[in-house]
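Colleague: Provided below for reference: sequence and predicted model.
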Amino acid sequence: MATLDDAIDLITVLPEVVEGTRYGRPTWFVDGTGFAWERPFSKADIKRFGDDPVPQGPILALAVDGLDDKAAALDAGNDGVFTISHFADYPAILIQLDVVDSGVLAEAIIDAWLACAPEPLAQGYLAQQRAD
């Protein structure tokens, strides 16, 4: 279970992260690429849920490194990790912050950052993590 502030804390400690907006929503970028953004549901999104319950609370979208990584993240079966039909062929997952495990959230945020960071920056980060 996490809050948006918890997620922001995890995001902003990563190297070279810049906060901005995209489509009027808070978005976090590395090297000009958005890797995490707040993603409230639109009326159309809510309608697509039909009779299924609509996830409540803050929703964070996170980039993934392709559709295979998206499938793997979804297949892991972690509570609070999901997608919607609007994202069907888009390399991103959605995180229901008030449901997801904090460790799962942290790993997903790092994976999103790694998917978008320039290779030298990502490799430097990973080397530093191994050294720590």
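Modeller: Happy to help now that I have it.

Colleague: drop to CA atoms for contacts and neighbour counts, all remaining ones
Modeller: Noted.

Colleague: contacts for the helix or strand hosting Gln129, please.
Modeller: Using DSSP states H and E, Gln129 sits within helix 119-131. Contacts to helix 119-131, defined as Cα atoms under 8 Å, 6 or more residues apart in numbering, come from residues 15, 114.

Colleague: list the buried residues for that helix?
Modeller: Buried residues in helix 119-131, counted by 16 or more other Cα atoms under 10 Å: 122, 125.

Colleague: cool, and stretch 5-12?
Modeller: Result for stretch 5-12 [16+ other Cα under 10 Å]: buried residues 7, 11.

Colleague: stretch 104-120 now?
Modeller: Neighbour counts over stretch 104-120 (16+ other Cα under 10 Å) mark 104-106, 108-117 as buried.

Colleague: which one of those residues is nearest to Thr3?
Modeller: Minimum distance to Thr3 across the buried residues of stretch 104-120 is 10.5 Å, recorded for Leu105 (Cα to Cα).

Colleague: one more structure, for comparison:
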Amino acid sequence: MTESARVPARPDDVDEICAALPSTELGTSWGDRPTWKVPAGGKGRGFVLYRAPGPTAIDPETGERYDDLLVITTANLADKAALVEDESTPFFTIDHFDNYPAVLVQQSRLGEMTRDELAEVIQDAWLAVAPKRLAKEYLANGQ
């Protein structure tokens, strides 16, 4: 295992990983929420969103609204289930996202996975919404 494979993920890694993917931009969606989109420009689709605290996402232990949630797209509901059901990851879902291919994670819990693991999940999110030609070119280049 390489040294980089053991580095814990940090909140700052999210933007670094997203920005390194082809044709991405940090825009907004859901009104004013910072959202990483692909492709850059008006037709971009979100793959990572910084979610605002809301009444549908409550910490079951404290009863408080989560204030540091990321929403990360998954390719399908099976991939979502695999991430949520894997107890070694900090990913979860809420009723609001039933039947929607995305997982949630608290930024404060990103260190429970490595940067490489986070990069893989974000890359998969990017691949799920990127235009097919762009995704094919990216994969053909050994990514």
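Modeller: Yep, it's here. Since the model is a prediction, treat every value here as computed from it, not as a measurement.

Colleague: and the TM-score between them?
Modeller: In this superposition the chains share a TM-score of 0.83, using TM-score structural alignment, normalised by the length of structure 1; 127 aligned residues with a Cα RMSD of 2.1 Å.

Colleague: and the aligned partner of Thr74 of structure 2 in structure 1, how many neighbours?
Modeller: Applying TM-score structural alignment, one finds that Thr74 of structure 2 aligns to Val64 in structure 1. Neighbour count for Val64 of structure 1, taken as other Cα atoms under 10 Å: 25.

Colleague: my guess is Val64 of structure 1 contacts Lys70, does it?
Modeller: Yes - at 6.0 Å, Val64 of structure 1 counts as touching Lys70 under the criterion of Cα atoms under 8 Å.

Colleague: please enumerate the shared neighbours of the two.
Modeller: In contact with both Val64 of structure 1 and Lys70: 91-93, using Cα under 8 Å, 6+ apart.

Colleague: for those residues, which one is nearest Leu10 of structure 1?
Modeller: For the shared contacts of Val64 and Lys70 of structure 1, the closest approach to Leu10 of structure 1 (Cα to Cα) belongs to Ile93, at 16.8 Å.

Colleague: please pull up the equivalent of that closest one in structure 2.
Modeller: Aligned partner of Ile93 of structure 1 by TM-score structural alignment: Val103.

Colleague: how many neighbours does that match have?
Modeller: Neighbourhood size, Val103 of structure 2 [other Cα under 10 Å]: 24.

Colleague: thought it was touching Lys80?
Modeller: Yes - counting by Cα under 8 Å, Val103 of structure 2 does reach Lys80; the two are 6.1 Å apart.

Colleague: re the thing from before, the match of Ile93 of structure 1: what's it in contact with?
Modeller: Counting by Cα under 8 Å, 6+ apart, Val103 of structure 2 makes contact with 71-74, 80, 83-84, 91-93.

Colleague: that one is in what secondary structure piece?
Modeller: strand 102-106.

Colleague: what's the answer for Leu26 of structure 2, then?
Modeller: Counting by DSSP H and E, Leu26 of structure 2 is part of strand 25-29.
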